[in-house]
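S.K.: take a look and give me a structure for this.
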Amino acid sequence: MHNAQPWRFRYARGSGTFRVYADFERTMPHSDPEDRALHLGCGAALFNLRVAVANAGLHPQAELLPDPSDASLLAAVRTTAPADEEDADLGLLHPAIRERHTSRYPFAETDIPEDLRSALMNAARREGATLAFPSSWHLRWVQELAEEAEARNLTDDGSEEDLARWTRTGSEEADTAPDGVPAYAFGPRKRGGRAPMRDFSGGKPSTDLGSTPFEVNPHLALLTTEEDGPRDWLVAGQAMERVLLLATAKGLATSFSTQALEWPDLRWPLRDPVSGTGRVQMILRLGYGPKGPVTPRRPVGDVLGFEP
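M.R.: Presented below is the predicted three-dimensional model:
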């Protein structure tokens, strides 16, 4: 969320084990009070680690929340065993890690082929989550909840504070900051359409990227888990990244819609209207369109440490 990059890694050479930690100095107290989004982001980083280990010919044996006494230790990944057949599938996603990034630009109205939708749903299922493409009145309901949340955020002091901390609006800051969302990546302002886009300027004057119509019928997908605790959030983050990497490899552009997830009274109604179950962890927007500019990344030395 907001490119906060709230993760840290430590590698123990002796045991060949990576430990993945949450960086709780990078929280968003108002928008993410339970650190749910933080865990999703760390889960995505964990999945990228698994892909990189598999690409190196090793088996990434991951254990979630290995130490109940340390809430910051989210996962341990042993890398000593040789890769197996399932790891080969992970390794194929490795080139997409560098290519994948959020696009805040309009996508074409072109349908996503059914076989690709099925593959994306299967990718989430392999990580223990569910991906569904809402349609008809459920899709309109998701769009309305996202619009309501965006309207709230624009007039909410807490949301404004979180956004101010993680957006880089000055030209020098945007060019040099290693994290956050720089002004050049805000994307154009939405003029019409139902794509659930965030106004990263908070409704204030900003770098003029213009305005443009967005999709009237955006392709949205809901990523859900059965339960809603730290372990489920890590599962969801890994499933989300597996979906995003596969989508990128197949030529899709992607972005997130988190606004409705930041308000408990709006997040709950997003769930499956038929079964009434499933905790929505992320709304993904998928489609064919411009990839948009990349956002910065923290230096490796800031996020990776070594020990014997």
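S.K.: C-alpha from now on. contacts and neighbour counts both.
M.R.: OK.
S.K.: for this protein, just list every one of the helices.
M.R.: 36-55, 85-91, 94-99, 114-126, 136-154, 157-166, 171-176, 230-249, 264-267, 300-303 (DSSP state H).
S.K.: quick one: which of those helices is nearest residue 22?
M.R.: Residue 22 lies closest, by Cα to Cα, to one member of the helices of the chain: helix 36-55, at 6.8 Å.
S.K.: export the helices of the chain to TSV and tack on distance to residue 69 and mean neighbour count?
M.R.: TSV is the format used below for the helices of the chain (distance: least, Cα to Cα, whole Å; neighbours: other Cα atoms under 10 Å):
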stretch	distance to residue 69	mean neighbour count
helix 36-55	17	24
helix 85-91	31	15
helix 94-99	32	16
helix 114-126	29	16
helix 136-154	35	18
helix 157-166	29	16
helix 171-176	37	13
helix 230-249	14	25
helix 264-267	28	15
helix 300-303	22	11
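S.K.: one more, please, to line up against the first structure:
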Amino acid sequence: MVARQPDAGTVAALVADATAAPSMHNAQPWTFRHLTAEGVLELRADLTRAMPRTDPDHRALHIGCGAALFNLRVAAAHGGLAPEVRLLPDPADDLLLAVVRLAPGSADRAPDAGLARLHPAIRRRHTSRHPFTEQVVPEPVRQTLRDAAAREGAELSFADEWHAELVLDLVRDAESRDVLDPSGRTELERWTRLGPEADTAVDGVPEYAFGPRMSGGRAPWRDFAGRRPVAGHGTVPFERTQHLALLSTRGDRPADWLSAGQALERVLLGATLEGLATSLSSHPLESPDLRWLTRDPLSSGGQIQMVLRLGYGPEGPATPRRPVRDVLTVA
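M.R.: Coordinates of the predicted model:
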């Protein structure tokens, strides 16, 4: 059990785990500041990594930062800490998304064992844009993932076949809109890494993580290659039935987006421990009209925040991360 405030090395390790979280286009839109005397770690939004066209309200930015916050909580619990989190603590500072007091574990406040058990999945979780098998995710596993989302104040629902087909149609609609919008393509290309750059990048989506194209159709996610030639970016058959889940929250404000990000990462880490491969799509959620249509009209669910594809298949490659020294300052 930790009996004192974490030292600089421990804080750096916590931030390294936090930054393994997913974010739109792997932009990693976060910074951290450690207030040593107070034993507090601040999570701040980095608007230099925002996407004005794709994410004008910074919804996806908050979700990515929420996922990083959840990883931080997991890493802290694994290290014997009992973190105390306050979301959006300063109404006058929109960039300060969360304050985490790195409280040592004690008899009165023990580290969260449920969080700590997820720690091995942080480095194993990768986005997989490869074909999955036809095997259906068993109901007990689905319920485990629903419970994971609920623990963070969100809801995870698994799409029926007709609803999954509708969502896939919306993904394709969003892809077609991007083709007609040069600003969208420019923003996407800013965050893709081709050729030698893919081997040295510290952010963005490298070409080795694009995944293959679907033969006879379009894959259920954004085509990062577009019309650019990419070595080895061939076509292969995918599973006939896409197993999709939708993550939603009741509200649709920054606090809800941060909660959605924490719920998303809790689901992804839990899925990884269950042997599932995962990928994400926010593509049909980037246009208000398409986002509304992703909802199941037969349910009373709230605001859809992310579309997940889950199944059994390759975990996908690790994507680059910025060094801790680039995202952490100490005061």
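S.K.: let me see the TM-score of these two.
M.R.: TM-score for the superposed chains, counting by TM-score structural alignment, normalised by the length of the first structure: 0.96, backed by 306 aligned residues with a Cα RMSD of 1.4 Å.
S.K.: picking that back up, nearest to residue 193 of the first structure, of the helices of the first structure?
M.R.: Among the helices of the first structure, the nearest to residue 193 of the first structure by Cα to Cα is helix 136-154 (10.4 Å).
S.K.: what does the closest one correspond to over in the second structure?
M.R.: Matched against the second structure by TM-score structural alignment, helix 136-154 of the first structure falls on residues 161-179.
S.K.: mean deviation (superposed) between that stretch and the first structure, please.
M.R.: By mean Cα distance after the TM-score superposition for the first structure, the fitted stretch 161-179 of the second structure averages 1.8 Å away from its aligned residues in the first structure.
S.K.: distance from that stretch to the middle of the chain?
M.R.: Mean-position distance between stretch 161-179 of the second structure and its chain equals 20 Å (Cα atoms, centre = their mean, to the nearest Å).
S.K.: what lies in contact with it?
M.R.: The contact list for stretch 161-179 of the second structure (Cα atoms under 8 Å, 6 or more residues apart in numbering) reads 184-185, 218, 220-223, 241-244, 283-284, 287, 290, 293-294, 296.
S.K.: now with 7 Å?
M.R.: Residues outside stretch 161-179 of the second structure that contact it (Cα atoms under 7 Å, 6 or more residues apart in numbering): 184-185, 220-222, 242, 244, 283-284, 290, 294, 296.
S.K.: again with stretch 100-114 of the first structure
M.R.: Taking Cα under 7 Å, 6+ apart as the rule, stretch 100-114 of the first structure contacts 186-188, 214-215, 217, 245, 248, 253-255, 287-292, 294.
S.K.: now that stretch: which residue numbers in the second structure?
M.R.: Taken onto the second structure by TM-score structural alignment, stretch 100-114 of the first structure occupies residues 125-139 there.
S.K.: what's residue 167 of the first structure aligned with over in the second structure?
M.R.: So, by TM-score structural alignment, residue 167 of the first structure is matched to residue 192.
S.K.: an error on my part: the question was meant for residue 298 of the first structure.
M.R.: Residue 298 of the first structure maps onto residue 322 in the second structure, by TM-score structural alignment.
S.K.: which residues touch that match?
M.R.: If you count contacts by Cα under 7 Å, 6+ apart, residue 322 of the second structure has them with 202-203.
S.K.: 6 Å instead?
M.R.: Taking Cα atoms under 6 Å, 6 or more residues apart in numbering, we find residue 322 of the second structure in contact with residue 202.
S.K.: follow-up on the earlier one: and the helices of the first structure as TSV, adding distance to residue 74 of the first structure?
M.R.: As requested, the helices of the first structure are arranged in TSV below (distance: least, Cα to Cα, whole Å):
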stretch	distance to residue 74 of the first structure
helix 36-55	8
helix 85-91	21
helix 94-99	21
helix 114-126	20
helix 136-154	29
helix 157-166	23
helix 171-176	30
helix 230-249	8
helix 264-267	24
helix 300-303	15
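S.K.: and residue 65 of the first structure, which of those is closest to it?
M.R.: Closest among those, using Cα to Cα: helix 230-249, at 7.1 Å.
S.K.: so the closest one versus helix 114-126, what angle?
M.R.: Orientation check (axes from the mean of the first three to the mean of the last three Cα atoms, to 10 degrees): helix 230-249 of the first structure against helix 114-126 gives 150 degrees.
S.K.: what range does helix 230-249 of the first structure cover in the second structure?
M.R.: Going by TM-score structural alignment: helix 230-249 of the first structure matches residues 254-273.
S.K.: how far does that stretch sit from its chain's centre?
M.R.: 7 Å.
S.K.: span of stretch 226-246 of the second structure from start to end?
M.R.: 26 Å (Cα to Cα, to the nearest Å).
S.K.: buried ones in it?
M.R.: Neighbour counts over stretch 226-246 of the second structure (16 or more other Cα atoms under 10 Å) mark 238, 242-246 as buried.
S.K.: nearest to residue 92 of the second structure, of the residues you listed?
M.R.: Among those, and counting by Cα to Cα, the member closest to residue 92 of the second structure is residue 246, at 32.6 Å.
S.K.: list the contacts for the nearest residue to that closest one once chain neighbours are set aside?
M.R.: Sequence neighbours aside, residue 307 is the residue nearest to residue 246 of the second structure in space, at 4.8 Å (criterion: Cα to Cα, 6 or more residues apart in numbering). Counting by Cα under 6 Å, 6+ apart, residue 307 of the second structure makes contact with 245-246, 280-281.
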